[in-house]
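J.: Return atomic coordinates for the entry below.
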Amino acid sequence: MPVELALEFFASLESLPELAAGFESLRRSAKPDRAAGEAEVFSGADALDAVEAGWRAIEREGALSTPFQSFAVAAASLPAHLAHGHEPQIIVVREHGETRAILPLVMTSMAGSRVLRFFGDPLIQYGDAVLSRAGTEAHLMTALLAAEKLGADAALLRKVRNDAKISRVLSRRAQVSLVEEAPFVDLRRDVSLSSRDARELRRYRRRLAEQGEVKLHITRGSDALSCVQTALELKREWLASKGFTSSVIGDEAWERVLTSLVTENANLLACARLEAGGRLAAIEVAITHGKRWHAFLGAIEPAFSKCGPGQVQMADTIAHARANGFAAYDLLAPADAFKRVIASGAISVRDHALPFSLPGQLAVRAFRFAPQAKSLLGKLPAPVRSAAQTLLRLR
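T.: Predicted structure coming up:
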């Protein structure tokens, strides 16, 4: 390593832990973990078409860990990625002519660096690779090693569940930039709220009932389109009123992903609409997969805000999911106070950062600072917060 390069490397590290992490990253690159199979990279707008057959074959095995790794979600996300200038980079690992693993990524630009992210990010709520039943961690290692050669400065692989297929590989090679929890309700168990929380829920239900009959409607497919559009509108208005921004809500390209999914994949998206006296009180857009119901997006009608419509809607939706054979109601990350109240468990969800270059080391430090920056910005007045978020590009 030239002296100048070494000095720049050390200058990018501020503490002994970071110094150790930097050397560990270099060591792992020099002595990679066991790999298997051969990797092929498909790039550009046609990459998804090139890998469709192998991807769908793995889906038919029932090997997907979450709906966010489905080909349908990837295909719906492609136009949004292209609209934002992201370049698909999909790595396929084969052995004996069979597809063992697929690592779907996009090349993006963040803070002046070329950064790889999961295909579907920021829409997807869980990131992972697609691994066949015959696939192993060694095949995922081959995919990750191929990703390191794509010319990126770093990879930011967000929202990786502790039980994700790629979790153990990333835990050995990447740095953790954020840890959150995704609460869930085990619908196979009869879990009751505490007496205090149950009493509060009954009080909210009585308040809503004063407006008329309280009823939950579940729709899918084209019947759910207007429901999803209303949920997006309510969420946009709420974000604007609080001075918050979102990478998905308010972004036309990413919002179109949701509307296309609901009309073209009726088995994937559902909309739960709670009404009081025939008027909308609360909405939940859910993504379903197997026996898991994922509470993807929630919104309330401001006129009912003092009646706890979101809590009642969620309680009734949980009852609906249980009655229809779902095993889990996934509240997704991050965990908040109400989610913890109704949850029966939680799983860790991590953002992993993997630097490939010296600029990538700086980018990884920025990734680690971003959550704290957002937290600090959240304490500012709404107009100042919105301007600062735009300036710092922390959306």
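J.: okay, CA-based contacts and neighbour counts for the rest of this
T.: OK.
J.: just the strands in the stretch 51-200 of the chain please.
T.: With DSSP state E, counting those that start in this stretch, the ranges of strands along the stretch 51-200 of the chain come out as 87-95, 98-110, 113-118, 130-131, 154-161, 175-186.
J.: quick one: the helix or strand Leu19 falls within to strand 175-186, angle?
T.: Following DSSP states H and E, the helix or strand that holds Leu19 is helix 16-30. Between helix 16-30 and strand 175-186, the angle comes out at 90 degrees (axes from the mean of the first three to the mean of the last three Cα atoms, to 10 degrees).
J.: Another sequence for comparison is provided below:
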Amino acid sequence: MVAGLARRFGDLDVAEEATAEAFLAAAERWPREGVPANPAGWLATTATRKAIDRLRRESQRDAKHQAARIIYDDTPPEPTGPVEDDRLRLLFTCCHPALALEARVALTLRLVGGLTVPEIARAFLVRETTMARRITRAKAKIKAAHIPYRVPSADDIRERLAGVLAVVYLVFNEGYLASEGDHPVRVELTDEAIRLGRLLRTLLPDDGEVAGLLALMLLTDARRPARVSRTGELVTLDEQDRGAWDRSLIAEASALIRERIEVVAAGGDPPGRYQLQAAINAVHTDAPSARDTDWSTIVALYGRMVLLDPSPIVRLNRAVAVAEVDGPGVALAEIDRLAEVLDGYHAFHAARADLLRRLGRSGESRAAYDRAIGLAGNPAERAYLTRRRDQLAG
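T.: The predicted model follows:
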């Protein structure tokens, strides 16, 4: 709804405020009057009227006054162009090159993904106040620069694709293992991210990274039925019931990966980070059991990823794989080099705790688990980490 109003009225603040007022009106009226036959239509109509009312109140500004009369305007609408979905259109609009990449991702997570500022801050590993300022500045820049809410051209779509893919993946990750709240998995976010991924695939069928991201999300989501136990505890990959994995999603992802392998073999562009991540997940999925996982291939794939994206988190993930090939001591040495930049990241301390446990250093492992538990926002992760800590000897 926010996306549709932003496209129509060209103002993010108006779109967000009108949407919030429409839901508030529904909360007040529906319990008394009953839910209308078409709830979505009622909300959309109410939000549109709220937006028009606000713009009319500001009618001394000619541009706003013109926008307020849009509902009565007989002028044919602009062609929708290659992007037919309002939410996908808003993604591309917010990924305008005038905004810094981090601002594009944060703003669209807020508007399209519906994430709160604390959730987005956790995804970016920054303070809430920093993220709030970033989103506010992004909105202000859009308004000050008069960035239009219109359909991007085909060239613009490709120029903005990296930011859009980053947004979709962060929305998926927040849904797959929610950073906070009582629900470890937010299916509405994972489903929305996959839906957007499929739309992007339809829009850009020859783009390798679009295919790679969709395959990555499908393979990850395929494991969701086995991801959380009945008691609400995270189940790690090596402990999951592989028979519970969604084979239809795995088949869809595998077809995408095979397609990209054939393209690369025929001289196409080398795989990017999403294709490499999809390949890593495919190695896990192809293994009949955790014991049979080809860790050497995973380490090699992470090595290629580090060349493309030498971020601390990629290096952390590579070190975890190195532990399965060269042992926990080698991996711990690699992880400890990341301590300064990843000290506020719970997964860093969780990985370190496990390696220390395997090395028999129970006291240090317990301290690392305590730190990871304190930083983890997801209840399923906290439950898992607490159990692992309590199982330590001594």
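J.: Just give the TM-score of the two.
T.: Once superposed, chain against chain, the TM-score is 0.27 (TM-score structural alignment, normalised by the length of structure 2); 183 aligned residues with a Cα RMSD of 7.1 Å.
J.: Is it possible to get JSON lines of the strands of the stretch 51-200 of structure 1 that adds mean neighbour count and distance to His294 of structure 1?
T.: Compiled in JSON lines, the strands of the stretch 51-200 of structure 1 are given as follows (neighbours: other Cα atoms under 10 Å; distance: least, Cα to Cα, whole Å):
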{"stretch": "strand 87-95", "mean neighbour count": "23", "distance to His294 of structure 1": "26"}
{"stretch": "strand 98-110", "mean neighbour count": "23", "distance to His294 of structure 1": "21"}
{"stretch": "strand 113-118", "mean neighbour count": "23", "distance to His294 of structure 1": "19"}
{"stretch": "strand 130-131", "mean neighbour count": "26", "distance to His294 of structure 1": "19"}
{"stretch": "strand 154-161", "mean neighbour count": "25", "distance to His294 of structure 1": "14"}
{"stretch": "strand 175-186", "mean neighbour count": "21", "distance to His294 of structure 1": "9"}
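J.: okay, those in JSON lines with distance to Arg199 of structure 1 next?
T.: Listed next are these as JSON lines, based on distance: least, Cα to Cα, whole Å:
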{"stretch": "strand 87-95", "distance to Arg199 of structure 1": "50"}
{"stretch": "strand 98-110", "distance to Arg199 of structure 1": "46"}
{"stretch": "strand 113-118", "distance to Arg199 of structure 1": "42"}
{"stretch": "strand 130-131", "distance to Arg199 of structure 1": "44"}
{"stretch": "strand 154-161", "distance to Arg199 of structure 1": "33"}
{"stretch": "strand 175-186", "distance to Arg199 of structure 1": "19"}
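J.: so which of the ones you listed comes closest to Arg340 of structure 1?
T.: Of all the strands of the stretch 51-200 of structure 1, strand 175-186 sits nearest to Arg340 of structure 1, with 6.6 Å by Cα to Cα.
J.: Report the angle between that closest one and strand 154-161.
T.: Going by the same axes, to 10 degrees, strand 175-186 of structure 1 makes 20 degrees with strand 154-161.
J.: by contact count, what packs against strand 175-186 of structure 1?
T.: strand 328-330, helix 337-342, strand 345-355, helix 358-377 (3 or more Cα pairs under 8 Å, 6 or more residues apart in numbering; DSSP states H and E).
J.: Dump the ones you listed to CSV, plus mean neighbour count and distance to Glu59 of structure 1.
T.: Converted to CSV, those look like this (neighbours: other Cα under 10 Å; distance: least, Cα to Cα, whole Å):
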stretch, mean neighbour count, distance to Glu59 of structure 1
strand 328-330, 24, 20
helix 337-342, 15, 30
strand 345-355, 21, 23
helix 358-377, 17, 32
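J.: Arg104 of structure 2 - that's part of a helix, no?
T.: Yes. Membership of Arg104 of structure 2 in a helix is supported by DSSP: H, G, I helix; E, B strand; the rest coil.
J.: That one reaches Leu165, doesn't it?
T.: No. Between Arg104 of structure 2 and Leu165 there is no contact under Cα atoms under 8 Å: 11.1 Å.
J.: Format the helices and strands packed on strand 175-186 of structure 1 as CSV; extra columns: distance to Ser113 of structure 1.
T.: Converted to CSV, these look like this (distance: least, Cα to Cα, whole Å):
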stretch, distance to Ser113 of structure 1
strand 328-330, 34
helix 337-342, 36
strand 345-355, 11
helix 358-377, 7
